[in-house]
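Enquirer: Just to be clear, the model below is a prediction. Sequence and coordinates:
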Amino acid sequence: MDNRTGEIEAFLRSVEGGSFAAAAKALRQTPSAVSRSVARLEARLGVRLLTRTTRSLSVTPEGEKFRVQAQKLLLDLDELERSFTTDKSEPRGRLRVSASTPFGIHRVIPVLPEFLQRYPKITVDLSLTDALVDLVSERTDVAIRHGALRDSSLRARRLGSSRWLVVAAPEYLQRHGTPQTPADLDRHNCLNFNYRRTIEGWTFRAGQRSKQFHVTGNFIANSGESLRLMCVGGAGIARLADFLVGDDVRAGRLVPLLQDHIKADSEDIHALYIGHARLAARVRVFMDFLVERVSIAD
């Protein structure tokens, strides 16, 4: 990477991470080196891109305009390099992957060593977050996401689906009793997510229809894995995906509840990627690997 693209990368990483220290960690540089790169970029452009304080960075209006164009530039450079990659060449380069925290922990990470053994020249840059990721702005190659797909220019490969389960630890049920109907959840401590979801509340069957029940509790989190651990610890009742808590149910650490009332639906899981006329070899082989090793049987 030449000096100019290196400076642009330093700027973009600083904006994404909110600090030179975060950018330095991502780029494997020192914070002072990242700061100098951004300063050189600002000097060459003749504008201030970032406002620095002792605690944080903020993007100036000029910096935001430059950020949008710089992201597009780097994506175009990536695409240019991909266009010269032949199918016979060994897949290589940095592969940026985003996955939800529980799916990443329970499904993706366990098989990544095998993938890296197959393709030793690929470097996997994995980010686990339950928040939605903009593949273009975050320069992400593959994002594994759950639920209905939004209309977009992204392409997707389906990895399967996972049904919802309402679960609690045996210890919790011994102390507080077992709910027999969804209405009984009003008297229980329900663990929930702290971010806005497509459907608010927990969905149960009401005759031939479905109904959302509002639940409350004294613990909320942005990660399904956090909710699972709290649930196993006896803190309350949670509604989580089968792929996340299935092993706990089979081991007796969690007990499924209200099964006659659970709406018989499931949540689709897809691997999303930006569609190009020619897909980079590293992305193509990773997508094939996900379908082979990570897919969930319906």
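Expert: Arrived safely, thanks for sending.
Enquirer: Could you use CA atoms for every contact and neighbour count after this?
Expert: Fine.
Enquirer: Could you list the buried residues of the one helix or strand residue 112 maps to?
Expert: Take DSSP states H and E as the rule and residue 112 turns out to sit in helix 112-118. Using 16 or more other Cα atoms under 10 Å as the burial criterion, the residues of helix 112-118 that qualify are 112, 115.
Enquirer: One more: stretch 256-270?
Expert: Under 16+ other Cα under 10 Å, the buried positions of stretch 256-270 are 256, 257, 259, 261, 262, 263, 266, 267, 268, 269, 270.
Enquirer: Which members of those residues are positioned in strands?
Expert: 256, 257, 266, 267, 268, 269, 270 (DSSP state E).
Enquirer: sorry, back to before: list just the nearest of the buried residues of stretch 256-270 to residue 148.
Expert: residue 268 (6.8 Å; Cα to Cα).
Enquirer: just checking, the closest one touches residue 157?
Expert: No. Contact criterion Cα atoms under 8 Å: residue 268 and residue 157 do not qualify, at 10.6 Å.
Enquirer: Mind checking what helix or strand follows the biggest strand by length in the chain in sequence?
Expert: Secondary structure assigned by DSSP E gives strand 154-168 as the longest strand of the chain. Downstream of strand 154-168, the first helix or strand assigned by DSSP H and E is helix 170-176.
Enquirer: So which residues lie in contact with that next one, not counting its own?
Expert: 188, 234, 235, 236, 253, 254, 255 (Cα atoms under 8 Å, 6 or more residues apart in numbering).
Enquirer: Against that first model, consider the following:
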Amino acid sequence: MKEISEMELFVKVVEEGSFSSTARYFGVTPSSISKQVSQLETHLCVRLFQRTTRKQKLTEAGEIYYQHAKRIIEDILTAKLAVSQLSNSPAGNLHITAEVDFALAFIEPLLPDFLRLYPDINIRITMSAGLADIFESGIDLAIRMGHLEDSSMIARKLMTSHSVICASPQYLKQFGIPQRPDELAQHNCISFKTQSGEITWNFDDSGDIKCIPIKCRTNVNSLTFLRNLAMANTGIVMLPSWMISEQLKLGQLVPILESFPMLPRSTPIHAVYAHNRHLAPKVRVFVDFMVDRLSLK
């Protein structure tokens, strides 16, 4: 432990910029700080500072030692915090953002059990599909569908979603059942869309990727809205299987083009939180709870 103490003192000298400033911080004399640094240099068999009457400048060896020592001190502090959190009871306000359809399908039915398990956690849920700058708004956790690209955040997969092309029996009876993806051009399609630009549905055609442009009279950023339109015989829709499982079971919607798998074949759904080494217990227990419960579905 003496070597750790020496590292902490050395790092503090570098950050304070002088022996006298470091001495004031620790409540000792500058000569005491100088003596301890000299002992460290003797122990390492290198000179860490170029000393002048007014200031100390790091040598090349000192620069190298400082970078490693600083990282070690940070890791020790992180380890102490991680261990202390194990004994902390999760508590506080947990602000979650999730896309509305996912929240209604999965968070709403599971939330009562979570609240019973963790009576000291208060939940606030914001319905949103955006990801930019969410953590600047005081949001602790975001649940997002799709592949993530922002490496500044940590993502833990909750589940995997699979897309289904389907329509109502009445629509298919009136307009026919497409046998190949390119026949979708002859049909009215309805699609999920949040941004401008061409919509394409991608299919695996015996190993070949078929990118089919979709002409839609209706685009909307709500899965529930799309499902209801399809059930009202409006057209062909692509939806996640979890969104329409009941309607498929009851025959209210019928899957089509099953010989041509959608690409990508699956879409991950993640719990996303800031790249913070000190993960709050309230966030950790909620993510663990969702992973555990969704694995049973």
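Expert: Yep, it's here. Being a predicted model, the structure only gives us computed values, none of them experimental.
Enquirer: Let's have the contacts of helix 170-176 of the first structure in TSV, adding secondary structure, neighbour count and distance to residue 218 of the first structure.
Expert: Formatted as TSV, the contacts of helix 170-176 of the first structure follow (DSSP: H, G, I helix; E, B strand; the rest coil; neighbours: other Cα atoms under 10 Å; distance: Cα to Cα, whole Å):
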residue	secondary structure	neighbour count	distance to residue 218 of the first structure
188	coil	19	10
234	coil	19	13
235	coil	21	9
236	coil	25	9
253	coil	19	21
254	coil	26	19
255	strand	21	20
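Enquirer: need these in CSV with distance to residue 226 of the first structure, can you?
Expert: Below are these laid out as CSV (distance: Cα to Cα, whole Å):
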residue, distance to residue 226 of the first structure
188, 19
234, 13
235, 11
236, 12
253, 15
254, 15
255, 18
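Enquirer: The longest helix anywhere in the second structure packs against which elements?
Expert: Longest helix in the second structure, counting residues (DSSP state H): helix 60-86. With contacts taken as 3 or more Cα pairs under 8 Å, 6 or more residues apart in numbering; DSSP states H and E, helix 60-86 of the second structure sits against helix 2-16.
Enquirer: between the very next helix or strand once past the helix it packs on and helix 2-16, how big is the angle?
Expert: Downstream of helix 2-16 of the second structure, the first helix or strand assigned by DSSP H and E is helix 19-26. Helix 19-26 of the second structure and helix 2-16 are oriented at 120 degrees to each other (axes from the mean of the first three to the mean of the last three Cα atoms, to 10 degrees).
Enquirer: buried stuff in the helix or strand that comes right after helix 19-26 of the second structure?
Expert: Going down the chain from helix 19-26 of the second structure, the next helix or strand is helix 30-44, by DSSP H and E. For helix 30-44 of the second structure, burial by neighbour count (16+ other Cα under 10 Å) applies to 30, 33, 34, 37, 38, 40.
Enquirer: Likewise for stretch 133-152 of the second structure?
Expert: Result for stretch 133-152 of the second structure [16+ other Cα under 10 Å]: buried residues 134, 139, 140, 141, 142, 143, 144, 145.
Enquirer: Same question for stretch 120-129 of the first structure.
Expert: Quick answer for stretch 120-129 of the first structure (16+ other Cα under 10 Å): 122, 124, 126, 128, 129.
Enquirer: Just send those back as JSON lines, with secondary structure and distance to residue 215 of the first structure too.
Expert: Below are these laid out as JSON lines (DSSP: H, G, I helix; E, B strand; the rest coil; distance: Cα to Cα, whole Å):
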{"residue": "122", "secondary structure": "strand", "distance to residue 215 of the first structure": "44"}
{"residue": "124", "secondary structure": "strand", "distance to residue 215 of the first structure": "39"}
{"residue": "126", "secondary structure": "strand", "distance to residue 215 of the first structure": "33"}
{"residue": "128", "secondary structure": "strand", "distance to residue 215 of the first structure": "27"}
{"residue": "129", "secondary structure": "coil", "distance to residue 215 of the first structure": "24"}
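Enquirer: mind checking which helix or strand residue 95 of the second structure is in?
Expert: For residue 95 of the second structure, the host element (DSSP H and E) is strand 92-98.
Enquirer: residues near the closest residue to residue 120 of the second structure other than its chain neighbours, how many?
Expert: Residue nearest to residue 120 of the second structure in three dimensions, not counting chain neighbours: residue 91, with 4.7 Å by Cα to Cα, 6 or more residues apart in numbering. As a burial measure, residue 91 of the second structure scores 15 neighbours (other Cα atoms under 10 Å).
Enquirer: I figured residue 91 of the second structure was touching residue 115, is that so?
Expert: No. Between residue 91 of the second structure and residue 115 there is no contact under Cα under 8 Å: 11.1 Å.
Enquirer: so what sits against both of those two?
Expert: By Cα under 8 Å, 6+ apart, the residues touching both residue 91 of the second structure and residue 115 are 121, 122.
Enquirer: burial count for residue 169 of the second structure?
Expert: By other Cα under 10 Å, the residues close to residue 169 of the second structure number 18.
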